[in-house]
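Enquirer: Quick check, what structure comes out for this input:
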Amino acid sequence: MVNEFKQFIMKGNVVDLAVAVIIGGAFGKIVTSLVNDILMPVIGFLLGRINFTNLKIVITEATDGVPEAAIRYGAFIQSIVDFLIISLAIFFMLKVLIRFRTKKEEEPPTPEVVPPEPSKQEILLTEIRDILKFR
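Expert: Have a look, this model is predicted:
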């Protein structure tokens, strides 16, 4: 049973998946930082100095020890931008990978089709036809 588990773990698919999850997590952090720290401040500035993290609809104000209840739609907008950038990056990465994987394989040259040898009857009929042409 231990050997079976070891074989399962060492299969290429499991190792590839583990590497993809680790790289994906790191990539997600990079994109989140890009969106939160670079893109959203620029977009907020262009839209009239809006800070998206502060955009919210307050349902109930904070009172003695009870935090406010609010719908934080600014954070939601940032998450959408995060998602769109990650999706776009993955789309382009997959397009590149697909191009490398599916190199156009040159089709093997098709052998020339050689017509079969004519039968004796066909040869005789051809000779007769040729004789009649010259008369």
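
Enquirer: CA atoms for contacts and neighbours, from now on please.
Expert: Noted.

Enquirer: Helices of the protein, start to end?
Expert: Using DSSP state H, the helices of the chain run over residues 2-10, 12-33, 40-46, 73-101, 120-133.

Enquirer: Please provide the structure for the following sequence as well, for comparison with the first:
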Amino acid sequence: MLGEFREFIARGNVIDLAVGVIIGGAFATITGSLTEDLIMPVVGWIFGGVDFSSMFILLGNVPDGVAATDYAALKKAGVAMIGYGAFITAVINFLILAWIIFLLVRTVNNVVRKAPDAPAGPTEVDLLAEIRDELRKK
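Expert: Predicted structure coming up:
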């Protein structure tokens, strides 16, 4: 069983998958920063200075000592609420990530399609006929 596992891990596609997951995690961090630090502030500015990350609907009671407008503190305190601003940010983050992956796959497909094919050499029949003709000459 250990040998089978070692063989499974040693396959190229498993290692490629692991590398893809690691790079994907790092890429998700980059797109998260792009969304939260660059795009959402611009979107908020367009909508009159709205900070989407702190938009929520309060469902439960606010404990003493916690501001009713502080999303992070309310979340930390475990207050029931719907954080639709964080959801909007996550959807925009997903759309950006999906768009970038689409462009990447599209580019790779175009490069693969445009790659020059290896020049077609003679077929086996042609080679055998050539050998036969050379042998007949001798």
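
Enquirer: before we move on, back to that, mind putting the helices of the first structure into CSV with distance to E61 of the first structure?
Expert: Below are these laid out as CSV (distance: least, C-alpha to C-alpha, whole Å):
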stretch, distance to E61 of the first structure
helix 2-10, 52
helix 12-33, 29
helix 40-46, 25
helix 73-101, 17
helix 120-133, 102
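
Enquirer: out of those helices, nearest to V58 of the first structure?
Expert: helix 73-101 (10.6 Å; C-alpha to C-alpha).

Enquirer: and for the closest one, what span of the second structure is it aligned with?
Expert: Using TM-score structural alignment, helix 73-101 of the first structure lines up with residues 84-112 of the second structure.

Enquirer: Mean deviation, the matching stretch versus the first structure?
Expert: Compared with the first structure after the fit, stretch 84-112 of the second structure shows a mean deviation of 0.6 Å (mean C-alpha distance after the TM-score superposition for the first structure).

Enquirer: One more: stretch 14-28 of the second structure?
Expert: Using mean C-alpha distance after the TM-score superposition for the first structure, the mean distance for stretch 14-28 of the second structure is 0.3 Å.

Enquirer: List the buried residues for that stretch?
Expert: A28 (16 or more other C-alpha atoms under 10 Å).

Enquirer: From the centre of the first structure outward, give me the first residue you hit.
Expert: Residue closest to the average C-alpha location in the first structure (C-alpha atoms, centre = their mean): L94, at 3.4 Å.
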